[in-house]
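A.B. asks: Have a look; sequence and predicted model below, questions after that.
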Amino acid sequence: MIKKLSYFTLLAAISVLWGADIRAQTAPGEASELLGRRTDLEERIRSKSEELENLNRQMEAVRQNLESTKSERMSLQSELKRLQTNVSQLQLSIRADEATNQKLGLEIDSLHYDISDITDSIATKEVAVNAILRQIQRNDDRNLLYTLLTNDSLADGIMKVQSLQNLREQLGVDIVNLVGLREQLGAKVASVTQKKTEIEIRRRAAEVKKSLIEEQKEDRQVILVQTKSKESLYEQQLAELKKQQDDIAEEIDRYEQQLRSEFNVGLLPGRRAIFTWPILLASEGGKGRITQNFGEVSYLYRGKPHNGLDIGTPIGTPVMAAESGTVIAVGNNDRSAWSKYQYGKYIMVRHENNLTTLYAHLSRFAVAKGDAVERGQIIGYSGNTGYSTGPHLHFGVYWAPSVEFRSVPPAAGLVPVGVTIAPEDYL
C-alpha cells in the first residue's frame, strides 16, 4: 500500500505543473472584467497616439512656416511674425509634451498588468520547480535496480523510472522558462523606470516652454519700444547691430586664425564617433535638422567658414552633453532682447579627451559652472539668443588646451575662442 501511495505521490508531483496553473486562473467574471480594463487601456493609448500624430503634423506645418520666413527680407513685421510663430510652436510643443506624458502614463499602467501576469507565472513555476526538486531528491539515493525491485511489478517499476526521467526533463524546461520569465520581468520593470524618467523630463521641458512663451511676448514689447514701432528705425538699428556683430566676428576670427596657425593637428584624436548628438535628429525620431555644417561659407559670417555645426530645432528643445565632462563656462553675450551678440547664452564642457564642446544660442541653462555632467545629460534648452536668424543650436568642438575667454565689446561677458574642429568628425 505504501508503495502505491509513493507512486501516486510521484504522479501528483507531475500534475503540480498543471494544477498550479489551474489554481492561478482568475474566476470567469474577474477575467472578463480584467480583459475589459486592458482593452479600454489599449484603446486610450491608441487614441493618444492619434492625438500626438495630429499635433506633430501641426508642429511640422509651423516649422515649415518659420523656415520660410528666413528667406524674407528682415523687417520689423517679419520679426514680430517670427516671435508670434515661436509662441505658436511653443504652445503646440507643450500640448505634445502633455499628451505624450498622458500616453506614457497609460503605457505604464499597461506594463503593470504585464508585470502582474509575469509575477504570477513566476510564482506558479517556482511552486512547480520546488515540487519536482523535492520528489527528485527523495528518489536520488535509490538506484535503478532498487526502484525496479521495490515495485509490485516490473511494469510499475519501469513506469516509475520513466516518470522520474520525465520529471527531470520537465525540471530543465521549467528552469529555462523561469529564467526567461525573470528576464521579461526585468525588462518590463526597466521600461517602467525609463518611461517615468521621460515623463519627468517632459514635465520640466513643458515648464521651461511656458516661461519661454512669456519671454517671447516680452521680447516683442522690447523690440516695439526700441524701434518705436517704426519700420525705418528698425532697419537702421538692425544695420547698426549687424556692423557691431561683424566687428566682433572679425576680431574672433583673427584670434582663432592665429591659434590655428600655431596648432599641431597631429595632436587631435583620430576621426571616430566620440560624441553623441546634443540634439536628436529628425531622422532618429527627434526634432533636429542640420542647417549648416562646419566650414560652410555663409553671408552671416562675411563669407568666412562656419566654425561649428548648426542644428535647427524649436525653441525649448532639451540639449544634451555630447560626452561626460566638467562645465567650464556658462555665459551670455547678449545685452538685451534687442542687443544680441555672438553666441548669446552658451555652455562649454571640457572632456577628458582634450576636447571641449560648445552649446550656443540657448534659451535656458540646466547646469552651472563647475558641474560634472554625464554623457546624454540635459544641460540646457535650445533658443535663439545671440546673433542668429532662427532657433537653432550651434555645436562647436575645440582643442581644449587652446580655449580662451575674451572680452569683445559690445558683446556682453566673455566670448570663447580656440582651435575649432569639425564636429562631424567625432559624432
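C.D. replies: Noted; the coordinates are in hand.
A.B. asks: C-alpha from now on. contacts and neighbour counts both.
C.D. replies: Will do.
A.B. asks: What residues of the strand or helix carrying Ser232 count as buried?
C.D. replies: Following DSSP states H and E, one finds Ser232 within helix 231-261. For helix 231-261, the neighbour count (16 or more other Cα atoms under 10 Å) marks 234, 238, 241, 244-246, 248-249, 252-253, 255-256, 259-260 as buried.
A.B. asks: try stretch 358-368
C.D. replies: Across stretch 358-368, burial judged by 16+ other Cα under 10 Å covers Leu358, Tyr359, Ala360, His361, Leu362, Ser363, Arg364, Phe365, Val367.
A.B. asks: Looking at the residues you listed, which are in strands?
C.D. replies: Here DSSP state E is the test, and the buried residues of stretch 358-368 give Leu358, Tyr359, Ala360, His361, Leu362, Ser363, Arg364, Phe365 as lying in strands.
A.B. asks: In this structure the first one contacts Leu393, no?
C.D. replies: In other words, Leu358. No: Leu358 is not in contact with Leu393 according to Cα atoms under 8 Å; the separation is 9.6 Å.
A.B. asks: burial of Ile290, as a residue count?
C.D. replies: 14 (other Cα atoms under 10 Å).
A.B. asks: One more: Gly157?
C.D. replies: Gly157, neighbours per other Cα under 10 Å, totals 20.
A.B. asks: Which helix or which strand is home to it?
C.D. replies: Applying DSSP H and E as the criterion places Gly157 in helix 154-227.
A.B. asks: helices or strands up against that helix?
C.D. replies: helix 2-24, helix 76-139, helix 144-149, helix 231-261 (3 or more Cα pairs under 8 Å, 6 or more residues apart in numbering; DSSP states H and E).
A.B. asks: Can you add distance to Gly418 and give these back as a markdown table?
C.D. replies: Output for the helices and strands packed on helix 154-227, formatted as a markdown table (distance: least, Cα to Cα, whole Å):
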| stretch | distance to Gly418 |
| --- | --- |
| helix 2-24 | 68 |
| helix 76-139 | 33 |
| helix 144-149 | 82 |
| helix 231-261 | 6 |
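A.B. asks: another structure for you, compare them:
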Amino acid sequence: MKTWRRFFIVSAITASLFVASSHASLFAADIEDLKSKIADRNSAIEALEAEIAGYQADLDKVGKQSKSLQSAITTINLQKKKLETDIKLTENRVEAVNLTIKELSLDISDKSDLISTNIQAMGETVKSLDRMETTSLLVILLKHETLSALWDGIDNLERFEVQVQSELHRVRELKTGLETQKTATEAKQRELTALRSRLSDQKQILTSNKNEQNRLLSATKNKESEYKKVLAQKVALRDSFEREMLEFESQLKFEIDPTRLPSIGKGVLNWPLDKIRLTQEFGDTSFAKSGAYNGKGHNGVDFAASIGTPVRAALSGVIKGTGDTDTVCRGASYGKWIMIEHGNGLSTLYAHLSLIKVTEGQEISTGQIIGYAGNTGYSTGPHLHFTVYATQGVKILDRKSAVCKGTYTMPIADLKAYLDPLEYL
C-alpha cells in the first residue's frame, strides 16, 4: 500500500524540484560584467609589463656606456619612469584582484541561494511524503478520475526517484564548489594585502629615486667635470674603507667548527630573487683582481636586479640585524643591508637595497619578501649583493671608522667565515 501512496506525491513535488533545478543565477549579468572588467585589467597589465620591459632594455643599454653625468641622469630618469610604471602595474593588479574577489563573492552568494532553494524543495518533498503516508488508499483512488491516470503515476515513480537522487548529488556538488570558492576568496584576499603593501613600498622607493636625482644634481652642479670629481672621490672612499675593513677582519680569530655547517649541495639555500642573472661570482674575480676589494676577493655574489625588485629570504630564520652604511659613509660599502641567521649554521647578507621590510629579531620564512634591490652603498649599478657566512664567524658590530669619521653598524666576519654562495644555492 505504501507504493500506491508514494506515487501520488510525484505531481506535487516534481514541481518544487523543477523550480530548484531550473534556478537561474540572480547575479549572472553582474558576473559577466565583472569578467569583462577583469579581462580589460589583464590587457592593461600586459601592456604595462611590455612598457616596463622596454625601460629595462634601455637601462641595460645605458649601463654599458661609459660613466658620465649624462648617462647617470639618463639612468635615474629611466629608473623613475620604470618605477612609476611599476606603480601603475601594481595598481592595476590590485584592481584586478578586487574585481576577482567581487566575482567570487557573487558566485558564492549564487551557490548559497541555489543550495538553499534545493534544500527547501527537498524539505517540502519529505513533508509531502510524510503526509501521503498517512492518507488512506480509498482517498488516493478517489483523487484520480481514471485507472489509466493511476498507472501513469506509478510509471513516473521510478523516474521521480532518480530525479531526487540527482538533486541530492547536485546539492553535494554545490557545497563542494562553495568551499572551493571560499578558499579561492581567502587566497585572493591575501594576495590583495600583499599587493597593497608592495604598492606602498614602490611609492617609497620612487621618492628615494627622486631624492637621489636631486642629490646628484646638487653635488655635481650639473657639470661633467664635477661629476668626474664626485666619482673619483667615491672610488677613493670605497678603497680606503675596504682597506680599513680588511685590516680589521684579518685580525679576527673566531672559532669556526666545520662540522656545524651543512653539507655543500644545491638547494640548501633558495635563490633570493625570482629571476636570476649572475653578474659577479665569489672570490678572486676579474673585478676583484682589479683591486676593487684590496686583494681579499669578492665576499659574495652579485645578481642583476633593477631598483624595486623584491628580495626574498634564502631560508627561514631570524633577522639578526639591518642597517644603512650610507648614513655614516655614503657610497663606501653595503648601503642598506639585512642579515639573517638560519638554523643550519649559515647566515646570509643582502646588500645595496633600496628598501628594508624587516626588523631585528623578526622571524621570517623561506621566500618571504624582506626588502627590495637597489643601488645604495658602493654600487656601479643596481644589483643585489648576496653573502653567505658561517654563523660562528660573523658578528654585527658598531665600529668607529677613521675613514668615515663616524660609527657604522654592519656585519664583520673572520675571513674564514666567508663561504661561496653558489655551493649552497
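C.D. replies: Here it is on my side, so go on. The structure presented is a predicted model; accordingly, all values stated were derived computationally and were not measured.
A.B. asks: What is the helix holding Ser232 of the first structure packed up against?
C.D. replies: If you count contacts as 3+ Cα pairs under 8 Å, 6+ apart, helix 231-261 of the first structure packs onto helix 76-139, helix 154-227, strand 415-417.
A.B. asks: Please, where are all the strands along the stretch 301-427 of the first structure?
C.D. replies: Secondary structure of the stretch 301-427 of the first structure (DSSP state E, counting those that start in this stretch): strands at 309-312, 318-320, 325-332, 345-350, 355-365, 372-373, 378-382, 392-399, 404-406, 415-417, 420-421.
A.B. asks: nearest to Ile22 of the first structure, of these?
C.D. replies: For Ile22 of the first structure, the closest of those is strand 378-382, at 49.5 Å, according to Cα to Cα.
A.B. asks: related to what we said a few turns ago, make JSON lines from the strands of the stretch 301-427 of the first structure and add distance to Ser88 of the first structure to it.
C.D. replies: Below are these laid out as JSON lines (distance: least, Cα to Cα, whole Å):
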{"stretch": "strand 309-312", "distance to Ser88 of the first structure": "17"}
{"stretch": "strand 318-320", "distance to Ser88 of the first structure": "18"}
{"stretch": "strand 325-332", "distance to Ser88 of the first structure": "26"}
{"stretch": "strand 345-350", "distance to Ser88 of the first structure": "23"}
{"stretch": "strand 355-365", "distance to Ser88 of the first structure": "17"}
{"stretch": "strand 372-373", "distance to Ser88 of the first structure": "32"}
{"stretch": "strand 378-382", "distance to Ser88 of the first structure": "16"}
{"stretch": "strand 392-399", "distance to Ser88 of the first structure": "17"}
{"stretch": "strand 404-406", "distance to Ser88 of the first structure": "36"}
{"stretch": "strand 415-417", "distance to Ser88 of the first structure": "32"}
{"stretch": "strand 420-421", "distance to Ser88 of the first structure": "36"}
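A.B. asks: one step back: how about CSV for the helices and strands packed on helix 231-261 of the first structure, with distance to Leu11 of the first structure added?
C.D. replies: Output for those, formatted as CSV (distance: least, Cα to Cα, whole Å):
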stretch, distance to Leu11 of the first structure
helix 76-139, 10
helix 154-227, 8
strand 415-417, 79
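A.B. asks: Please work out which of these is packed deepest.
C.D. replies: strand 415-417 (a mean of 20; mean count of other Cα atoms under 10 Å).
A.B. asks: Ile52 of the second structure -> the first structure?
C.D. replies: Ile52 of the second structure maps onto Met59 in the first structure when the alignment is built from TM-score structural alignment.
A.B. asks: Tell me if I'm right that its match and Leu92 touch.
C.D. replies: Yes: judged on Cα under 8 Å, Met59 of the first structure makes contact with Leu92 at a distance of 6.4 Å.
A.B. asks: residue contacts, the alignment partner in the first structure of Leu349 of the second structure?
C.D. replies: With TM-score structural alignment as the criterion, Leu349 of the second structure lines up with Leu358 in the first structure. Counting by Cα atoms under 8 Å, 6 or more residues apart in numbering, Leu358 of the first structure touches Tyr346, Ile347, Met348, Val349, His394, Phe395, Gly396, Val397, Tyr398.
A.B. asks: mind listing what the third one touches?
C.D. replies: Taking Cα under 8 Å, 6+ apart as the definition of contact, the neighbours of Met348 of the first structure are Val327, Ile328, Ala329, Val330, Thr356, Thr357, Leu358, Tyr359.
A.B. asks: And it, what's its match in the second structure?
C.D. replies: Counting by TM-score structural alignment, Met348 of the first structure lines up with Met339 in the second structure.
A.B. asks: and if you look at Leu80 of the first structure?
C.D. replies: Aligned partner of Leu80 of the first structure by TM-score structural alignment: Ile73.
A.B. asks: Could you check how far its match is from Phe248 of the second structure?
C.D. replies: To Phe248 of the second structure, Ile73 of the second structure is 37 Å away according to Cα to Cα, to the nearest Å.
A.B. asks: what's the answer for Val126 of the second structure, then?
C.D. replies: Going from Val126 of the second structure to Phe248 of the second structure by Cα to Cα gives 86 Å.
A.B. asks: Need the distance between the two termini of stretch 259-266 of the second structure.
C.D. replies: Where stretch 259-266 of the second structure begins and where it ends lie 18 Å apart, using Cα to Cα.
A.B. asks: List the contacts of it.
C.D. replies: The contact list for stretch 259-266 of the second structure, computed with Cα under 8 Å, 6+ apart, reads Val268, Asn344, Gly345, Leu346, Ala390, Glu423, Tyr424, Leu425.
A.B. asks: How far does that stretch sit from its chain's centre?
C.D. replies: Centroid separation for stretch 259-266 of the second structure versus its chain: 29 Å, with Cα atoms, centre = their mean, to the nearest Å.
A.B. asks: ok, now stretch 403-410 of the second structure?
C.D. replies: Distance, centroid of stretch 403-410 of the second structure to centroid of chain: 35 Å (Cα atoms, centre = their mean).
A.B. asks: In that stretch, which residues are buried?
C.D. replies: Neighbour-count burial for stretch 403-410 of the second structure, counted by 16+ other Cα under 10 Å, picks out Val403, Cys404, Thr407, Tyr408, Thr409, Met410.
A.B. asks: Might you report the residue contacts of the fourth one?
C.D. replies: For Tyr408 of the second structure, the contacting residues are Thr325, Val328, Cys329, Asp398, Arg399, Lys400, Ser401, taking Cα under 8 Å, 6+ apart as the criterion.
A.B. asks: Next: the second one.
C.D. replies: If a contact means Cα under 8 Å, 6+ apart, then Cys404 of the second structure has Phe241, Val328, Cys329 as its contacts.
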